[in-house]
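Need a 3D model of the following:
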Amino acid sequence: MIFTGTYPPLSGVHDFAANKLNPTQATLASVLKDNGYATAAVIGSAVLDSRFGLNHGFDFYYDHFDFNRLQESNLDEMERPGNVVADVTLDWLSENYQKKFFLWMHLYDPHYPYHPPAPYSEQYKDRPYDGEIAFADAQVGRLIEFLKNKSLYRNTLIVLSGDHGESLGEHGEKTHGFFIYNATLHVPLIIHLPGGMHAKTVANPVNLADLMPTVLDALNIQIPAQVQGQSLLPLMSPKKEDNARSLYAETFLPRLHFNWSELRGVETETYHFIDAPKPELYDLRKDSGETHNLFAEKKAVAEEMRVRLAKLIQQYTAGQELAEKTGLDPALIERLKSLGYAGFSGGGNSGANSRTLPDPKDRIQTYELFSDAMADSQHGQYASSIEKLNTVLKTDPDSVPGHYLQGLNYYRTREFPKSVAELERVLQLSPDYALAAFQLGLAYDRVSNWDRAIQTLRRALELDSTNFSAAYDLGLSYLQKNMANEAAAAFRQSVTINDDYAPGHRALGELLLSQGQLDEALAELHKAAELSPEDASTHSALARALAAKGLTSEAEDEMRKAEQAPPQ
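Have a look, this model is predicted:
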C-alpha cells in the first residue's frame, strides 16, 4: 500500500508468504526514478528482501540477507539493527546528497521479541517495546542531523510512519496481524514539507495508501492512474478541506492460515465497523479502546457501515490483480516464519463462506498458543512446542497449521513415523497444500518408503512447479530405487527451475560421472563448485571426474580444496 498507493483487493497481496509485487506495477520508487531521482532503500528485515518485489524502481536496494548460512539458532541475522541501517543509509547519502534523491530507511527494531540495546534496555527496563521505539527514533535523529548539517533539511520532503502498531495484549492479541482494531491500525504519520510550514495536527482519518499520491503531489509529479489513495496536501493547506472519508482495512491471516473467517472493516471519524461472523461496531468518539460493541444497539448504523464497506471492496477490486507467486525456496519460507510473517498458507478454504467459519475473536487464545508453539519450534524447543500444539489440537482438531507444525517438530526430533502421520493428516484436510506435500515426501524418505516419497514429491511439484528442492529430493528418492534415468531427469528439473542451486548441480554431476558421461559431469560439478566453493563433497566429486578425464594436476588441486574445506 505505501509504495503502490493501492489496496490489497487490487494488488492481490493479502498475505506475505504467497505473493510478490508484480514488476509491472508502478511504485513510488519507479515513478521517482523515471523523473530523474536517485533512488535507494536500506532494509532492516528479510521480510522485505528483494525477492518479494519491492526493490522495483530502486537503484540501490540494500537487503543482503544471507539466507543460505542462516540457521534456526541464529534468527537475529534475519533482522538488521537500526544503527546498522542508519550507517548504510548515511553512507549512501554521503555519496548522493547533491543529487535529487529518494531514500527509504526501513527500521524494523520495534518488533517482537523486544530487546532494545543499551542504554535503552536500562532506561526502558519495564517497557522494552518503548525502548525499541526510542532506539529507532535515535536513528531517525541521525538522519535528520545529517540533513541539517548539509543544509538540506528545510527543503527535503520527509515522511515518517509505521506500517502497523502492536496490540501488546489488547483484545488478547500480543503483536499484530490477527485483528483489525485501532491498536494496530492507528499508526504515527509525520510529514515535513519542503520550504517549511507551521506545525499542525490533522485529525482526519487517512490511510497509508495515501502516502504515494501525497509525495508525488508535493513534487508536482503526475500520479499514476492505478493509484487508489488520495493526496493529503489539501488537508495540510492553510485552508484545510473538509474531507470525510471511509477507510478500508482487512486481515486475511485467520482465513489463509487457519481456515477461520477473514476480517474486513471500514472506519469513519465516528465509527469503526468490523465485518465478522459476530459483527462489531464501535463509537470511536466515546470508546477509543474499542471495548464496547454497539452492533446490537445500533443496527441501522451498522447496516449503513456494512454498505459502505461493500462499496469500498467493489471499488478497490476494480482492475486486474497484480500479484504473482514468489517462487521461494521452501526452506526459506520456513525460516521467514521466525519473523511472524510467512505462515502456513494452505490452511484456508477459499470456497467456504466466511460467515460459516469460526470468528477470530473466539480463536484468539488458540492462535496465541499456536504462535508460542511456533516460536518454541523456531528456537529448537521442540518438546515445549509439541506440548503446546497438543493443546491446540484438542481445541481445534482439524487445524491445518497445528498438524503441519507438529509434523515439522517430529521431523526435527527424528520421530519420523509421527511426522508422517501428522503430515498425512494435513493433506487429508488440505489436499492442495504444496509445502505440506513437500515435507511429507521428505518424511516418507526418512522411513524408507521410497514409493510414497516419489509419489508425494511428484505431487508437490504438480502443486508448485517452482519448488526446486522437491525436484532435487525426488531425484534422491529415485536413486534409492535404482531409477537412474528418472533421478537424472529430476536433478535436471531442479537446476532448470533454479540454475543457482548447487546441490542439484552436484547430484546431477555425480550421477553423470557414475554413468561415464564425463564432459557433462564436469560441467555440472564445475558449476556446483562455483556456487558452493566451500563444499568438500563437491570438490571431491569434481576431483574424481577430473581424474577420470586424465586431468591429474587439476584433480589434485580439487582434492586439496576438499581437504581444506570447513566442516559442514
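
going forward, measure contacts between C-alpha atoms and count neighbours the same way
Fine.

So residue 484 sits against residue 477, correct?
No - here residue 484 lies out of contact with residue 477, judged by C-alpha atoms under 8 Å, at a distance of 10.2 Å.

Compare neighbour counts for these two and give me the winner.
In this view residue 484 and residue 477 are compared by other C-alpha atoms under 10 Å, and residue 477 has more residues nearby, 28 against 18.

Give the burial count for residue 120, as a bare number.
Residue crowding around residue 120 was assessed by other C-alpha under 10 Å; the count is 18.

Distance of it relative to residue 187?
Look at residue 120 and residue 187: by C-alpha to C-alpha, to the nearest Å, they are 22 Å apart.

again with residue 454
49 Å.

ok, now residue 160?
The gap separating residue 160 from residue 187 is 10 Å, by C-alpha to C-alpha.

quick revisit: tell me which of residue 454 and residue 187 has more neighbours.
Set side by side, residue 454 and residue 187 give different neighbour counts by other C-alpha under 10 Å, the larger being at residue 454 (24 against 16).

residues touching that one, list them.
Going by C-alpha atoms under 8 Å, 6 or more residues apart in numbering, residue 454 touches 441, 474, 477, 478.

In the stretch 451-568 of the chain, what residue spans correspond to helices?
Counting by DSSP state H, counting those that start in this stretch, the stretch 451-568 of the chain has these helices, from start to end: 468-480, 484-497, 502-514, 518-531, 536-548, 552-564.

buried set for the last one?
By neighbour count, with 16 or more other C-alpha atoms under 10 Å as the criterion, the buried positions of helix 552-564 are 555, 556, 558, 559, 561, 562.

and what of the fourth one?
For helix 518-531, the neighbour count (16+ other C-alpha under 10 Å) marks 518, 521, 522, 524, 525, 526, 527, 528, 529, 531 as buried.

picking that back up, save the buried residues of helix 552-564 as a markdown table, and put in distance to residue 221 too.
As requested, the buried residues of helix 552-564 are arranged in a markdown table below (distance: C-alpha to C-alpha, whole Å):
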| residue | distance to residue 221 |
| --- | --- |
| 555 | 61 |
| 556 | 62 |
| 558 | 57 |
| 559 | 60 |
| 561 | 56 |
| 562 | 57 |
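
Could you measure from the residue nearest to residue 229 when sequence neighbours are not counted over to residue 265?
Beyond its immediate neighbours in the sequence, the residue positioned closest to residue 229 (C-alpha to C-alpha, 6 or more residues apart in numbering) is residue 210, lying 4.3 Å away. Distance from residue 210 to residue 265, counting by C-alpha to C-alpha: 18 Å.

neighbour count winner among those two?
Remark: of residue 210 and residue 265, residue 265 carries more neighbours, 27 against 21, as counted by other C-alpha under 10 Å.

Helix or strand for that one, just tell me which one.
With secondary structure defined by DSSP states H and E, residue 265 is part of strand 263-267.

List the contacts of that strand.
The contact list for strand 263-267, computed with C-alpha under 8 Å, 6+ apart, reads 179-180, 246-252, 272-276, 305-306, 308-309.

I'd like the structure of this one too, to check against the first:
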Amino acid sequence: LADHGESFGEHGEKGHGLYLWNTTMNIPFVISPPKPLDQGIIVDQYAVSGVDVFPTALSMLGIVPPTSDGRDLSPLFQDKPIEDTPVYLESVLAQQRFGYHPEIATVYKGWKLIDTPSAHLLHLTEDPSELRNVFTENNTNITPLRAFGQQIWNTEGITSQVQQSSGVQAQLAALGYMSNDFATTSNLDIKDHQETVQRIEELRKRRPTEENPASLIPEYETIIAKEPQLSEVRMGLGALYAKLGQKEKALEVYQQALLLEPNSNMIKMNMANTLGGLKRFEEGLAILEDALEKVPTDVSLQSSYLKMLMDTKQVEKAILKGEAWVSQNPNPDIKALLGIALFRHKSIEQAMPLLLESLEDGIPREMVHETIANAFRIRGDIPKAIAFFQKEHERFPNPLLLGKIGSLHAQEKQWRKASTSFAGYFKAFPSQNAHRHSYAQVLFNIKEYAQAETVLKPLLNRESPTPRALLLQANIMAKTGRIEEGKVLFEKAKALRDRQSPQ
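You can find the predicted model right below:
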C-alpha cells in the first residue's frame, strides 16, 4: 500500500499533502492472498480506503473482523462483488499551515465532491484528470456526497471519547486533530490562493541561501498585509529576522504567529529557541515545558528542551529527562543529546554507546561526531579523534574545528596536514591568537620560515611576548641567516623564562 502519490505540477501542485486531487490520492493497493490466484485480478470499479486494510487483513488470516469503518475486500479475490460505499478524504495542512479551509472530499460511484468554499464536483469516470468542475450544474449527486463528508468531519465519535481524558484531548489539539468544526473554519479556499502558496514556498526555499536575506523582508510583509491569517508566513519572517540577528523582532513576529495558531508546537519551539538566544532561558524553558505537558512524546520539543537545559548548565536534569525519554522511545535524536549530556557530566563510558548508536541511521546530528572526537582525544586515541572531528566539520562546517584538527595533526607530527587545517582556521579568524604559536611552529617544521614569521608576528608585538614565542622567532632568524639577531633574541627569551620559573 503506497502512502500517497505525487504531483508534478498538475492542478498547480508540486509535491503532496495540500490538495485532494487524484494525483496524490489515487494510489496502488496490492494484495497477495494466502492462496495464490491462477491469474492476477485488477479491480478499479470501487473506491477503496485506508480503513479497508485492517478488516481485509483480518479476513485473510481467518479472523472475523470486528465492527469497523472499513470493508473486507477479500471477496474480490473470488471475483465476488463488495458493497460500494463512499470514501472520505481529508487534508488539514491547508488549515494548519496557511489558515485556509481544510480540504474535504467524498468519492462514490465515480463521482468526487471536494466540499470546500470553492467546491468541485468531478465525474471521475468521464474526467479522470479532474479538469472539468460540474458543481454549478446542480448535479443530484451533490447532496448525498456532501451529507456523508460533513457527517465524518463533524463526527462526535472521537471527540466524545477524547473528552474522557483531558490530557489526550490536549495532545490531539496540539497535534492539530481537534479542529473539526465547519462553523469556525476559514472560508478561504487554498485552491483560490495557489499563487500565494507558491510564493511562500519560493521564499522558504530562498531563505537559507539568499545572499541578501534582508531583501526578503518586504516580500514577506506584502504577503502578510494581503493575507494576515498566514501564520506560516510569520514563522518564515521570524526565522529571517533571527538569521539577521534581530532576535527581538523575531520574537515579536513569532508571538503574532502564536496568536493565530495557539496550538502550534513549531511556533512555540521557535519562540523558545529565540528566547534562549536572548539569554531569556527561564521563559524559553517555560514555553517548552508547557508544550511538553500537552504533547510529552514530541521528539522536536524534547530535543529543544534538552539543549536548553544544557545551555543553562542543568546537565544533571537533562540526563534524568533524557534517560526517561529514551526508555520510552529510543529515538536517535534523544540518544544523541543524552550522550552529549553524559559526556559533559564526565560519564564518558555511558555516553559513547548512545552517541555511536545515534549515528546508525546515517542522519547528521550536530555535536555528535565532535563529542565522540573529544572522547577519543581524552582516551589518547588521536587518529580516531581526528577522524571524528573531520566528520563533524564535513557535515557542519565550523572553522573552530579546524583549529582542533590542526593541533591533533601537530601532536601526531603530521606537519603538512596540520598546516592545511591551521590555514583554514586562520582564514576564518585572522586576528585570533589561539593556535597561532602552534601554526607558526608547524610552518617552521616544514621549512616555511617566512610564513612562520608572519604568523608569529602578532605574538611578538604583544607588550609581554612569551619566552616560547621569542625562542621560535630566534630559531626562525637562525634558519634565515640572521644568526646574531637570533642569538640576542635567544638570550632574551632564556632570561625571561628564568625570571618566570619558580625558584
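
Just confirm residue 149 of structure 2 contacts residue 88, I think it does.
Yes - at 6.3 Å, residue 149 of structure 2 counts as touching residue 88 under the criterion of C-alpha under 8 Å.

give me every residue that touches residue 68 of structure 2.
Contacts for residue 68 of structure 2 (C-alpha under 8 Å, 6+ apart) come out as residue 55.

let me redo that: residue 27 of structure 2
When contacts are counted by C-alpha under 8 Å, 6+ apart, residue 27 of structure 2 is found next to 1, 2, 3, 4, 5.

same thing but 7 Å
If you count contacts by C-alpha atoms under 7 Å, 6 or more residues apart in numbering, residue 27 of structure 2 has them with 2, 4, 5.

Which position in structure 1 pairs with residue 195 of structure 2?
Using TM-score structural alignment as the criterion, the counterpart of residue 195 of structure 2 in structure 1 is residue 365.

Would you mind listing the buried residues in whatever helix or strand its match lives in?
Assessed by DSSP H and E, residue 365 of structure 1 sits inside helix 364-378. Residues of helix 364-378 of structure 1 classed as buried: 364, 366-378 (neighbour count, 16+ other C-alpha under 10 Å).

Save those residues as CSV, and put in distance to residue 460 of structure 1 too.
Supplementary listing: the buried residues of helix 364-378 of structure 1 in CSV, determined by distance: C-alpha to C-alpha, whole Å:
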residue, distance to residue 460 of structure 1
364, 31
366, 29
367, 27
368, 30
369, 29
370, 25
371, 26
372, 28
373, 26
374, 23
375, 26
376, 27
377, 24
378, 23
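
right, and out of these, which lies closest to residue 201 of structure 1?
Using C-alpha to C-alpha, residue 364 comes nearest to residue 201 of structure 1 of these, at 35.0 Å.

And residue 234 of structure 1, what's its match in structure 2?
The equivalent of residue 234 of structure 1 in structure 2 is residue 75 (alignment by TM-score structural alignment).

quick one, what contacts that match?
81, 82.

In three-state terms, label it for me.
In the three-state summary, residue 75 of structure 2 is assigned as helix, counting by DSSP: H, G, I helix; E, B strand; the rest coil.

Distance from the lengthiest helix in structure 2 to the middle of the chain?
Across structure 2, the longest stretch assigned as helix under DSSP state H is helix 483-500. Using C-alpha atoms, centre = their mean, to the nearest Å, the mean C-alpha position of helix 483-500 of structure 2 is found 57 Å from that of the whole chain.

Show me what it is in contact with.
If you take C-alpha under 7 Å, 6+ apart as the criterion, helix 483-500 of structure 2 is touched by 467, 470, 471, 474, 475, 477, 478.

Name the nearest residue to residue 280 of structure 1, ignoring sequence neighbours.
If the residues on either side of it in the chain are set aside, residue 280 of structure 1 comes closest to residue 274, at 5.0 Å by C-alpha to C-alpha, 6+ apart.

let me fix that: residue 467 of structure 2
Excluding the flanking residues, the one nearest residue 467 of structure 2 by C-alpha to C-alpha, 6+ apart is residue 493, at 4.6 Å.

before we move on, back to that, highest neighbour count among the contacts of residue 454 of structure 1?
Ranked by the number of neighbours (other C-alpha under 10 Å), these place residue 474 first, at 32 neighbours.

Need the counterpart of it in structure 2.
Under the alignment (TM-score structural alignment), residue 474 of structure 1 pairs with residue 308 in structure 2.

Next one: its match from residue 399 of structure 2, what distance?
Per C-alpha to C-alpha, residue 308 of structure 2 is found 24 Å from residue 399 of structure 2.

can you give me the helices in the stretch 251-400 of structure 1?
Taking DSSP H, counting those that start in this stretch as the criterion, the stretch 251-400 of structure 1 carries its helices at 253-258, 299-317, 330-336, 364-378, 382-395, 400-412.

tell me what the second one is packed against?
Read it as helix 299-317 of structure 1. helix 8-11, strand 263-267 (3 or more C-alpha pairs under 7 Å, 6 or more residues apart in numbering; DSSP states H and E).

If we use 10 Å, what do you get?
For helix 299-317 of structure 1, the elements it packs on are helix 8-11, strand 247-251, strand 263-267, strand 271-275, strand 280-283, judged by 3 or more C-alpha pairs under 10 Å, 6 or more residues apart in numbering; DSSP states H and E.

Give me the contacts around it.
With contact meaning C-alpha atoms under 10 Å, 6 or more residues apart in numbering, helix 299-317 of structure 1 is reached by 6-12, 228, 246-249, 264-268, 271-275, 279-282, 294-296.

switch the cut-off to 6 Å
Counting by C-alpha atoms under 6 Å, 6 or more residues apart in numbering, the neighbours of helix 299-317 of structure 1 from elsewhere in the structure are 9, 10, 266.

thinking again about what came up before, quick check: the residue nearest to the match of residue 195 of structure 2 when sequence neighbours are not counted vs residue 263 of structure 1, distance?
Using C-alpha to C-alpha, 6+ apart and skipping the chain neighbours, the partner closest in space to residue 365 of structure 1 is residue 172 (7.3 Å). The gap separating residue 172 of structure 1 from residue 263 of structure 1 is 16 Å, by C-alpha to C-alpha.
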